[in-house]
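Visitor: Okay, predicted coordinates and the sequence, questions at the end:
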Amino acid sequence: MDSTEAVAVRHASDGVAVITLNRPERRNALNLDIKARIADAILTLEADTSVRVIVLTGAGGYFIAGTDIAEMEPMSPAQHQTLATDRMFTVLRRCPKILIAAVEGYALGGGCETALCCDMIVAGEGARFGQPEIRVGIMPGAGGTQRLLRAIGKYRTMKLVLTGEPLTAAEAFQAGLLSEIVPDGSALDRSLAIAATVASMPPLAVQAIKEVVQLGQDVPLDTALALERKAFVQLFDTQDQKEGMRAFLEKRAPEFKGR
């Protein structure tokens, strides 16, 4: 990775791309430029049919320590609207491909909200997660309250956002916020291994699972079950379903084509 490149994109393996935020002097804090670069990188990878899974990580032992307070302090409500300061989060939230956050060090404020936009979060043992916005007179504004509410429940969320106190990786995992905890320094490697596994799966089934999970979490259970059943049945009209089941019966590795 070019050490001068603030947001670097590389293809790590078949079907897997990595976006690395490289602003170590600010512990990878988000400013408007960085957020725009990440959003553009995501959109470019969305259009790349060879990419099935995107891993988002930070260089220098940190994920994202938060949002650049110096840039944000003088902003008015109108400027937030005009500058679309939430665009990166919207792009991440709407990304149809699987997103994995590989977290080392701090994931605070906008950094925690960035991780919360992803489908999986793999964290080093020393990672810290939190929404400290209240300590500077504001509140989370890119999904922190709502995504935490859905992930860890009302009472943990209220303590987190009203005190600004961070969770350790162990606490976050226990609360249901993380997919996995790994030794410090290995979050990216483990995320890449998971990404490679997911990228080897039938693409249409992966896409259907993501869609159903995203839509189902905010609707009544009966509606969510109907969405799941419809997606399940539709996959029986794919070549990948035929290939997967035939390969299982023939005791061989399947070759999925995304058709």
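Guide: Sure thing, it's come through. Just so we're clear, the structure is a prediction, and the values are computed from it rather than from any experiment.
Visitor: drop to CA atoms for contacts and neighbour counts, all remaining ones
Guide: OK.
Visitor: mind listing the strands for this structure?
Guide: 7-13, 16-21, 53-58, 98-103, 106-108, 120-124, 128-130, 167-168, 180-182 (DSSP state E).
Visitor: and these as CSV, adding distance to Gly153 and mean neighbour count?
Guide: Listed next are the strands of the chain as CSV, based on distance: least, CA to CA, whole Å; neighbours: other CA atoms under 10 Å:
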stretch, distance to Gly153, mean neighbour count
strand 7-13, 33, 17
strand 16-21, 30, 24
strand 53-58, 25, 26
strand 98-103, 21, 27
strand 106-108, 19, 27
strand 120-124, 17, 26
strand 128-130, 15, 26
strand 167-168, 14, 18
strand 180-182, 19, 20
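Visitor: Which of these sits closest to Asp33?
Guide: Closest to Asp33 of the strands of the chain, according to CA to CA: strand 7-13, at 9.9 Å.
Visitor: Pull the distance from that closest one to the chain's centre.
Guide: 16 Å (CA atoms, centre = their mean, to the nearest Å).
Visitor: what do you get for stretch 194-201?
Guide: Per CA atoms, centre = their mean, the centroid offset for stretch 194-201 relative to its chain is 15 Å.
Visitor: How about stretch 233-240?
Guide: So, by CA atoms, centre = their mean, the centroid of stretch 233-240 is 27 Å from its chain's centroid.
Visitor: what's the span of that stretch, first residue to last?
Guide: 13 Å (CA to CA, to the nearest Å).
Visitor: Flag every buried residue along it.
Guide: 235, 240 (16 or more other CA atoms under 10 Å).
Visitor: Comparison target, given below:
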Amino acid sequence: MGLKELSPKYFKIEVEDNVGIIKLNRPPANAHNLEMLRELDNIIVEARFDDSVKALLVTSNVPRFFSAGFDINEIKEKPPEYIGLSSQFSKEVMLRMMSTKKLIIASINGHCMGGGLELALACDLRFGANSEEIKIGMPEVANLALIPGEGGTQFLARIVGRSKAIYLMTTGKTLTPKEAYELGLLDRLVEPEKLFEESFNFARQVAKGPALAVGFAKLAVNEGMDLPLYSAFALEREMQNQALASEDAKEGAKAFFEKRKPIFKGK
């Protein structure tokens, strides 16, 4: 089964030009529960082994919201053990996203709060709509006396730095996309009406390029950051060795000497 054959309840899946498009689809706010996380995990696994998919784009099919985070009704209705299981499983899904050798781009077209922001931060790149109406933040500490439980404490600190992460979590401050961009939480700011087009075009460019080498570079960064420098260099060397053995690397060298543009296949 390939990615496009999946029929999840809470996502809409499309594959176009070797880009897997994953649209969150749990109205009214794409708040996720354990079932939705399980579906996302299955989607990532399927995409990981689907050779026709070279890059992934995560966005929302619900108006106004990318994701409001974990469904607060679950806290009211479910026992603490269930919430703990959901939190742990969400971290496993995030790690799977980070260890998948395919670039994952978040196209943030609505409010992105709590676990929704944590999901976006687990993606490799984040494109956001430049709209003052969109709110981005992690309100769990200030509003619920909880902490970000889906990787947020670690993702946030690694991107904006320790003190800024603590400040944002402690105050529950919400950011505009422009403020998030200035902090480094977003990689590109795009006018709302052009967001999907630009996000998709970028993903398609990756898919048509040396997608395998992009994946090796991604793993070298994601896994190397938590290793001592010597071990990280060894990981980089291993990723380079695998890249050198690829068809794309041979094509790249051949095209260079023939003074033409390479034709990569992501193999």
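Guide: Here it is on my side, so go on. In this text the structure is predicted, and so the values were computed from the model without any measurement.
Visitor: ok so, going back, I'd like to know which of the strands of structure 1 lies nearest to Pro220 of structure 1.
Guide: Nearest to Pro220 of structure 1, of all the strands of structure 1, is strand 120-124, at 23.3 Å by CA to CA.
Visitor: unless I'm mixing things up, Ile22 of structure 2 is touching Lys12, no?
Guide: Yes: at 6.1 Å, Ile22 of structure 2 counts as touching Lys12 under the criterion of CA atoms under 8 Å.
Visitor: Without its sequence neighbours, what residue ends up closest to the most centrally placed residue in structure 1?
Guide: Among the residues of structure 1, Cys118 comes closest to the average C-alpha position under CA atoms, centre = their mean, at 1.7 Å. Once flanking residues are discounted, Cys118 of structure 1 sits nearest to Leu99: 4.8 Å by CA to CA, 6 or more residues apart in numbering.
Visitor: Gly151 of structure 2 maps to what in structure 1?
Guide: For Gly151 of structure 2, the aligned position in structure 1 is Gly143, judged by TM-score structural alignment.
Visitor: distance of its match from Gly110 of structure 1?
Guide: The gap separating Gly143 of structure 1 from Gly110 of structure 1 is 9 Å, by CA to CA.
Visitor: Any chance of TSV for the strands of structure 1, columns distance to Ser76 of structure 1?
Guide: Output for these, formatted as TSV (distance: least, CA to CA, whole Å):
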stretch	distance to Ser76 of structure 1
strand 7-13	27
strand 16-21	27
strand 53-58	29
strand 98-103	31
strand 106-108	23
strand 120-124	33
strand 128-130	25
strand 167-168	30
strand 180-182	39
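Visitor: Aligned counterpart of Gly128 of structure 2 in structure 1, please.
Guide: Under the alignment (TM-score structural alignment), Gly128 of structure 2 pairs with Ala123 of structure 1.
Visitor: So which residues of structure 2 form helices?
Guide: Per DSSP state H, structure 2 carries helices over the ranges 34-48, 72-77, 80-99, 115-122, 140-144, 152-160, 162-171, 177-183, 195-208, 211-224, 229-244, 247-257.
Visitor: quick revisit: could you report the distance from the match of Gly128 of structure 2 to Gly185 of structure 1?
Guide: 9 Å.
Visitor: Name the residues contacting each of these two.
Guide: Glu104 (CA atoms under 8 Å, 6 or more residues apart in numbering).
Visitor: about what we covered before: compare Gly143 and Gly110 of structure 1 and say which is more crowded by neighbours.
Guide: Per other CA atoms under 10 Å, whichever of Gly143 of structure 1 and Gly110 has more neighbours is Gly110, with 28 against 19.
Visitor: Could you check which residue of structure 2 pairs with that one?
Guide: In structure 2, Gly110 of structure 1 lands on Gly115 (TM-score structural alignment).
Visitor: Verify the stated contact: that match with Glu150.
Guide: Yes: at 6.1 Å, Gly115 of structure 2 counts as touching Glu150 under the criterion of CA under 8 Å.
Visitor: Determine the number of other residues adjacent to the closest residue to Pro148 of structure 2 other than its chain neighbours.
Guide: Once flanking residues are discounted, Pro148 of structure 2 sits nearest to Glu140: 5.9 Å by CA to CA, 6+ apart. When neighbours are defined as other CA under 10 Å, Glu140 of structure 2 has 20 of them.
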